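Asker: Fold the following.
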Amino acid sequence: MTYLRLLVRRHRLLLSAWPLLLVVLTGATVTAYQDTYATDAQRQAAAELARENAASTLMYGELPEPGTVAQMFAWEVGAITTILAAIAAVLVAVAATRATEDDGTLELVRSTGTDPRTPLRAALVVLVGVASVLAVGSATAVALVGALGGVDAVTSSGAAAFGAVLGATFLLVGTGAVVLAQVAPAAGGARALGLAAVGLAFAVRAIADSQDLRWLNWFSPLGLRATVRPFTDNRWWVLLVALLASAALARLGTALAARREYGAGLVPAPPLRTSRLHVRSSLGLAARLDRRSILIWTVGVASLGTLFSAMGSGVVEQSRDQELDGFLGSQLGTADPVAGYFAYSGTVVGLVVCAYSVLSVSRYDRDETAGRTALILTAGVRRWVPLAAQLGATALGAAIVLTATGLLGALIAPSVFTGSSVATRALGYTLGQWPAAMVMAAVAALLVGCRPRLVWLAWVPLAASGVLALLGELLGIPRAVRDAGIFQHVPDIAGPDPYYGGLALLLAVALVGVVLGLVGATRRDVVAG
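Answerer: Next up, the predicted model:
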């Protein structure tokens, strides 16, 4: 119990911020669907559009029949919140397990004679506790707000199933991340593996729904929503299967932890090269070390962008024929639907690239903890240079990822969409996300430069900006508040009068954050492992 209290106290911000965000998001959005789809005709039209649009199915899954307000809420908001819950699970699981080894906390605790099995058991209890809070909180919020707002088809059993799906998704991904944490050589690698597993789970879920292979949802934590079907069937027995799978993963993680060396993973770190590494600057070194990561992200993000470019013609044509309501209508807006669609797909790509920026800058913290930064400083470089070099490599990597994605979209889009300046818009709305990626890199640099232990907070503004961009108009959030997010400022470069002031403001904010982060790095001691 003492170590459990230590974990909760030390990570109290992380353990409270994510559940609070998800509970508020679910409670605040449920009434918006009742207001948006006020009549049966509006609901039927929106449901038919959602089922016919391949891009919607890829992103959110299959909308159940008959498409009630509650079902549309679980379809759209459920897809976003389960992804956020999965990301939170990875961060919490790694912070409570391998990160305590990397920063020396666990070594200090074990020196007091604590049972070696206690820390991992305490971390699993933390995961169960957060999952329970998330499930109960979101279910209560949806049920209460739905009842008070008179939202159609929001039942207490459906709300409970919806909350249970969020909690079970968090627990399933969290226990899986615990297993991966025993495999990876360090906490940074465990986070990367965990987030890669979330991406793979999304891909499996997307294939299952878009290709009518529903059985594949059983092999993806993000497919749990499609198999439980909140507000439709409420299959509680599926949740029991998910809990049993989580228990099996927890048992596997415990067994693997007993078979690895302290501070190391079951898969050892790659051996050091005996040949010389010819680099002439800190930036060259950072870029050389990040090249494999940049290649992987480029392939993954470009594939995602290509899918959106190839699957959006249906919704654009329907937007031209009739006025769209709901989520898709809020994304396409009232202007040219081609511009609206590429603004939406650019936002999705921007979210992923911003996640890359946060992870890339966070690598500086891992290098410093492992002692690599101290070795670089012995060469006579200034204290702020290694962080600046990592920022430079991140900026270059984000530019490469966005350029490759934009060029592929520009090549494919003209053969799918009809209209003017299709290729220009496909490229412009993708490249326009680079300033947003730089803002997130600057936020991560500010945190890692001043307080490395709080670098996880960089995910909070990213998640908040994503919610404002994807759900802000649907929720009736004022335009001034939505503009506070980082994804609302890309202009239509093919439009009559594009405005670039928003992008300039983002770059100015990024510059200020970078400068403050570099100053913070020079005013504290180097953390060495």
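Asker: CA only for contacts and neighbour counts going forward, please
Answerer: Will do.
Asker: Measure how buried residue 500 is and give me the count.
Answerer: Neighbour count of residue 500, defined by other C-alpha atoms under 10 Å: 14.
Asker: surely it meets residue 491?
Answerer: Yes - the criterion here is C-alpha atoms under 8 Å, and residue 500 meets it with residue 491 at 6.5 Å.
Asker: residues touching the nearest residue in space to residue 360 that is not next to it in sequence, list them.
Answerer: Closest residue to residue 360 apart from its sequence neighbours, by C-alpha to C-alpha, 6 or more residues apart in numbering: residue 394 at 6.0 Å. Neighbour list for residue 394: 357, 360, 361, 441 [criterion: C-alpha atoms under 8 Å, 6 or more residues apart in numbering].
Asker: measure residue 394 to residue 124 for me?
Answerer: Between residue 394 and residue 124 the computed distance is 33 Å (C-alpha to C-alpha, to the nearest Å).
Asker: quick one: the helices in the stretch 151-300 of the chain?
Answerer: In the stretch 151-300 of the chain, the helices defined using DSSP state H, counting those that start in this stretch lie at 156-183, 187-210, 224-228, 236-257, 282-311.
Asker: contacting residues for residue 215?
Answerer: Applying C-alpha under 8 Å, 6+ apart, the residues near residue 215 are residue 208.
Asker: nearest to residue 414, of the helices of the stretch 151-300 of the chain?
Answerer: helix 282-311 (9.3 Å; C-alpha to C-alpha).
Asker: May I see the buried residues of that closest one?
Answerer: 282-287, 290, 294, 297-298, 300-311 (16 or more other C-alpha atoms under 10 Å).
Asker: Let me know the angle separating it from helix 187-210.
Answerer: 10 degrees (axes from the mean of the first three to the mean of the last three C-alpha atoms, to 10 degrees).
Asker: tell me what helix 282-311 is packed against?
Answerer: helix 54-60, helix 337-370, helix 385-416 (3 or more C-alpha pairs under 8 Å, 6 or more residues apart in numbering; DSSP states H and E).
Asker: Between helix 282-311 and the second one, find me the angle.
Answerer: In terms of direction (the same axes, to 10 degrees), helix 337-370 departs from helix 282-311 by 150 degrees.
Asker: in the helix or strand that helix 337-370 is followed by, what counts as buried?
Answerer: Next in sequence after helix 337-370, counting helices and strands by DSSP states H and E, comes helix 372-377. For helix 372-377, the neighbour count (16+ other C-alpha under 10 Å) marks 373, 374, 376, 377 as buried.
Asker: Second chain to compare with the first, below:
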Amino acid sequence: MTTAIPHEHTSGNMTLSRFSSLIGTLKLLAFMLRRDRIRLPLWVFGLSLMMLYFANALGTVLTDEALTSMAALASSPMFALIGGPGYGFDSITVGKIIVGVYSVYIMIGAALMSILTISRHTRVEEQSGRAELIRANIIGRHAPLAAALILVALMNLLLVGLLAVIFQFSAIEVDSFQSSLLLASSIGSAGLFFAGVTAVTAQISAYSRTASGIAGVVLAVSFVVRGLGDMSFVQGGNLGWMSWLSPLGWAQQTAPLTLDRWWPLIISLLVTTFLIALSFVLQTRRDLDAGLLPDRLGEATAPTWLRNSLTFAFLLQRSTLLWWSFALLLGGLIFGAFVQPMAENAEGMPPEIMIVFGGSDKMVEGYLGFMGLYFAIMSAIYAILAAQSLRTEEEMVRTETLLAAGISRKGWLESWALVTMLGSLILQTLAGFGVGIGASLTTGDWSLCRSALIGHIIQTPAVWLLFGIAITFYGIAPRFIGVTWAVFAWGAALSLFGDILQFKDAVLATSVFRTIGQYPNETISWGVIGLLLALSIALLTIGVQGFRRRDLVAT
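Answerer: Next comes the predicted model:
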């Protein structure tokens, strides 16, 4: 016996099907807001506190003499690399310093917030199997992605509002609220852009680590491209157009307090809209829990070298390490090539630059030493992300399966730590090799290759100490592993800007990156290196013992 479907019901289903892909979006949004009731305010208020600190502390501390020094530093390509093009520094104010130097790092924070949030609520949900359970209800195909994008948009809008108010009513005394709103909007536009990037990468790969990693590579490339363009711009070169290839460059080209132009944000908005639309189109072309890139079939039997936890940890990190190695080697070659222009223009640079780099006769050595510090900060990002990957493995229930196969907790964590520490050493070596080769090719002095290589390698213990902090949190309280990023940010900020802002030595000494010495411009402090190694081992030991005693967690 068959039953005919009433015509009215069929017509209703056809009408419903037109909008079914977004059914349940608001309910999922409410659920995501509840899940992120702690993460959301931590991200938004944390980035807002950075602006609050910069605006009020610098507005109170910087004297007229310090402002004059900052104006002189604006002509340095190194200053353009770490901050930006320095619009309006010919009539410098504290507000322009924040806009031209510090705002890019809040943009990076907003970008990371968006990348991790989109990945958490899309690809991680599919990878863990929770998305399949949710889709068993009346939930549209595109609803999870749409809800995640709306959530990130709300986070960035809230961030924009708070930043604008903080900047306007800080000790800087900004005249126009339009400038404050423009600065905040430029930061929010960077966050939204990388939300769109991650929405696309989440469709490409079936794994959250790869999706977030590709988005992170886009962020890193954006920073490097912007830096190269700005370095050329301040030197009067012909590569300034490269800044316009970077979403971070679009945000900085608004130049609040100087040019106050909104139209560069239109570029960011249009590209973001295209990326979001592309992500929905790509999602219709793949199955749930699958990526557009097909999974590579493994061998029927494991290779002979894959016999223990150490080789398995290397297998899991191999792809990430290869990408990072390529990026840092290429970055080293590019930045090393700037040694010759720095040396040629040394006599014409302001005295403040001479002090930072040890005088005009030590400009090359000072630049190489700074590059060792700069790439140590990059390698520390790799190490901290590797530590966070341990928690992801645990939440995806893969760690539990691995431990059930006869691998001890101690052996697994120690193996992962060893691979990460050797990986960071390899990254520093490749970066130093790249800088040395680039410098030697442009100057003809091949002794610089050795100096650059040593100067980069000796910075590795600082990276290991941060990794040890992250492992300690993972072993004892994995939910607080993100605190490591605060320690990292503090150390990086003091290393990059501490001398410029004339902080006291006691404050500068709290940065983990400033303890070893920037060889070849400074003497290597071997005692400090030994202390950092001892602290790293102690922290790793604490983390391993904590991991052995606590229960495995899953979300």
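Asker: what's the counterpart of residue 144 of the first structure in the second structure?
Answerer: Aligned by TM-score structural alignment, residue 144 of the first structure pairs with residue 169 of the second structure.
Asker: Quick check: the gap between that match and residue 159 of the second structure.
Answerer: Separation of residue 169 of the second structure from residue 159 of the second structure (C-alpha to C-alpha): 16 Å.
Asker: neighbour count winner among the two?
Answerer: Neighbour totals were compared for residue 169 of the second structure and residue 159, and residue 159 leads with 24 against 16 (other C-alpha under 10 Å).
Asker: so the strand or helix carrying that one versus helix 177-204, what angle?
Answerer: Assigned by DSSP H and E, residue 159 of the second structure belongs to helix 143-168. Between helix 143-168 of the second structure and helix 177-204, the angle comes out at 160 degrees (the same axes, to 10 degrees).
Asker: after superposition, how close is helix 143-168 of the second structure to the first structure?
Answerer: Average distance, helix 143-168 of the second structure versus aligned residues of the first structure after superposition (mean C-alpha distance after the TM-score superposition for the first structure): 2.0 Å.
Asker: Buried residues in that helix, which are they?
Answerer: Here helix 143-168 of the second structure shows 143-153, 155-168 as buried, counting by 16+ other C-alpha under 10 Å.
Asker: which helices and strands sit right next to it?
Answerer: Against helix 143-168 of the second structure (3+ C-alpha pairs under 8 Å, 6+ apart) you get helix 25-35, helix 39-61, helix 103-121, helix 177-204.
Asker: Please identify the deepest-packed of these.
Answerer: Mean neighbour counts were compared across those using mean count of other C-alpha atoms under 10 Å; the top stretch is helix 177-204, at a mean of 26.
Asker: Tell me the counterpart residues of that helix in the first structure, please.
Answerer: On the first structure, the counterpart of helix 177-204 of the second structure by TM-score structural alignment is residues 156-183.
Asker: Pull the distance from the matching stretch to the chain's centre.
Answerer: 15 Å (C-alpha atoms, centre = their mean, to the nearest Å).
Asker: before we move on, what about stretch 369-382 of the second structure?
Answerer: How far stretch 369-382 of the second structure lies from its chain's middle: 13 Å, per C-alpha atoms, centre = their mean.
Asker: same question, stretch 264-283 of the second structure
Answerer: Its chain's C-alpha centre and that of stretch 264-283 of the second structure lie 21 Å apart, by C-alpha atoms, centre = their mean.
Asker: ok, average deviation of it from the first structure?
Answerer: By mean C-alpha distance after the TM-score superposition for the first structure, the fitted stretch 264-283 of the second structure averages 3.1 Å away from its aligned residues in the first structure.
Asker: and what of stretch 428-435 of the second structure?
Answerer: Averaged out, stretch 428-435 of the second structure is 2.4 Å away (mean C-alpha distance after the TM-score superposition for the first structure).
Asker: ok, residue 103 of the first structure to residue 361 of the first structure distance?
Answerer: With distances taken as C-alpha to C-alpha, residue 103 of the first structure is found 18 Å from residue 361 of the first structure.
Asker: and the two? which has more neighbours close in?
Answerer: Using other C-alpha under 10 Å as the criterion, residue 103 of the first structure and residue 361 rank with residue 361 on top: 29 against 19.
Asker: which position in the second structure aligns with that one?
Answerer: Here residue 361 of the first structure is matched to residue 387 in the second structure, going by TM-score structural alignment.
Asker: Same question for residue 484 of the first structure.
Answerer: In the second structure, residue 484 of the first structure lands on residue 510 (TM-score structural alignment).
Asker: Residue 243 is in contact with residue 223 of the second structure, correct?
Answerer: No - using C-alpha under 8 Å as the test, residue 223 of the second structure is too far from residue 243 to be in contact (9.2 Å).
Asker: who has more neighbours, these two?
Answerer: A count of neighbours by other C-alpha under 10 Å puts residue 243 above the other of residue 223 of the second structure and residue 243, at 27 against 24.
Asker: what about the more buried one, distance to residue 224 of the second structure?
Answerer: According to C-alpha to C-alpha, residue 243 of the second structure stands 9 Å off from residue 224 of the second structure.
Asker: And for residue 291 of the second structure?
Answerer: Distance from residue 291 of the second structure to residue 224 of the second structure, by C-alpha to C-alpha: 28 Å.
Asker: residues in contact with the residue in the first structure sticking out farthest from the centre?
Answerer: Of all residues in the first structure, residue 113 has its C-alpha farthest from the mean position, at 38.4 Å, by C-alpha atoms, centre = their mean. With contacts defined as C-alpha under 8 Å, 6+ apart, residue 113 of the first structure has no neighbours.
Asker: If anything else comes up later, I'll come back, but that's it for now.
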